[in-house]
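Enquirer: Have a look at this fold, sequence not included:
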């Protein structure tokens, strides 16, 4: 079976352009982070797990999670864990958002075999370039 090659998504469709400079700056960084993660994991997954087009949405969502975690962590670094709101000092909502994305990211890591423990459950597919078999 020949190797499948997943096409990287157009991240500007996920993280839209915004007229607000602050939002656009965050979305631009998210586009970059998602792209870096895609280029990091897809080559490994194509060989180790034999992923194909059917897995595109899952891998795309994993990359979105990584980008959003980065965005939430940057907000926490800039504004702190506690922020001043109308009712006084409250927990920064970015902490909750980061935790939720991390929970989802952990699921994707297990699903795709991206952790040491998850990799033990995955057997790499055998790639057969022999086109002589009529059943290929």
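Expert: Cool, the structure landed. Here the structure is a predicted model, which is why all the values come from computation and not from measurement.
Enquirer: use CA for all of it now, contacts and neighbours both
Expert: OK.
Enquirer: Next, the buried residues of stretch 118-130.
Expert: residue 119 (16 or more other Cα atoms under 10 Å).
Enquirer: Same check on stretch 44-56?
Expert: 45-51, 56.
Enquirer: Report the contact partners of the residue sitting nearest the centre point of the chain.
Expert: Residue closest to the mean C-alpha point of the chain, counted by Cα atoms, centre = their mean, is residue 63 at 1.6 Å. Under the criterion of Cα atoms under 8 Å, 6 or more residues apart in numbering, the neighbours of residue 63 are 33-35, 37-38.
Enquirer: put this beside the first:
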């Protein structure tokens, strides 16, 4: 891709970059229900793009688990009795800890999304091999 764009720099190429086989790893059984649903969605998309291998399992699990936590926290924050500011035992007003937890999960999700090239700006910085299009019956005819 960089050759075609004229931005290739041979001094920055990794000629010995490992190229693990593409696969969809099995998710761990510790993932939350929402995390497992996100695993199914993201693993299919990443595999179609040629970006998922067995080595990526921990990173994808971490992203999905943070996604699952974020969803659970957001549901709690949508309850009618939720308050963004609460009072401590001494009467001090503080941010509800759920707000900080949701923000932390979002920050962590974003970090993993950028690792996989799943944000608009990070997609511009990756190159992925073409994969066979199983949905196109004419894909094998050149």
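Expert: Everything's here; your move. Since this is a predicted model, take the numbers as computed values, not measurements.
Enquirer: Distance from the chain centre to the host helix or strand of the residue nearest to the centre of the first structure, please.
Expert: Here residue 63 of the first structure, judged by DSSP states H and E, is contained in helix 56-79. How far helix 56-79 of the first structure lies from its chain's middle: 7 Å, per Cα atoms, centre = their mean, to the nearest Å.
Enquirer: Counterpart of residue 85 of the second structure over in the first structure?
Expert: Under the alignment (TM-score structural alignment), residue 85 of the second structure maps onto residue 82 of the first structure.
Enquirer: Same check on residue 116 of the second structure?
Expert: With TM-score structural alignment as the criterion, residue 116 of the second structure pairs with residue 112.
Enquirer: measure its match to residue 50 of the first structure for me?
Expert: In this structure, residue 112 of the first structure and residue 50 of the first structure are separated by 10 Å, where distance is defined by Cα to Cα, to the nearest Å.
Enquirer: Measure how far stretch 119-131 of the second structure is from the centre of its chain, please.
Expert: Distance of stretch 119-131 of the second structure from the chain centroid (Cα atoms, centre = their mean) equals 13 Å.
Enquirer: now what about it, what contacts it?
Expert: By Cα under 8 Å, 6+ apart, the list of residues contacting stretch 119-131 of the second structure from outside reads 1, 48-51, 113-115, 117.
Enquirer: And the residues you listed, which two are furthest apart?
Expert: The most widely separated members of those are 1 and 113, with 21.4 Å between them, by Cα to Cα.
Enquirer: neighbour count winner among the two?
Expert: Neighbours of residue 1 of the second structure and residue 113, each counted by other Cα atoms under 10 Å, are more numerous for residue 113; the result is 18 against 10.
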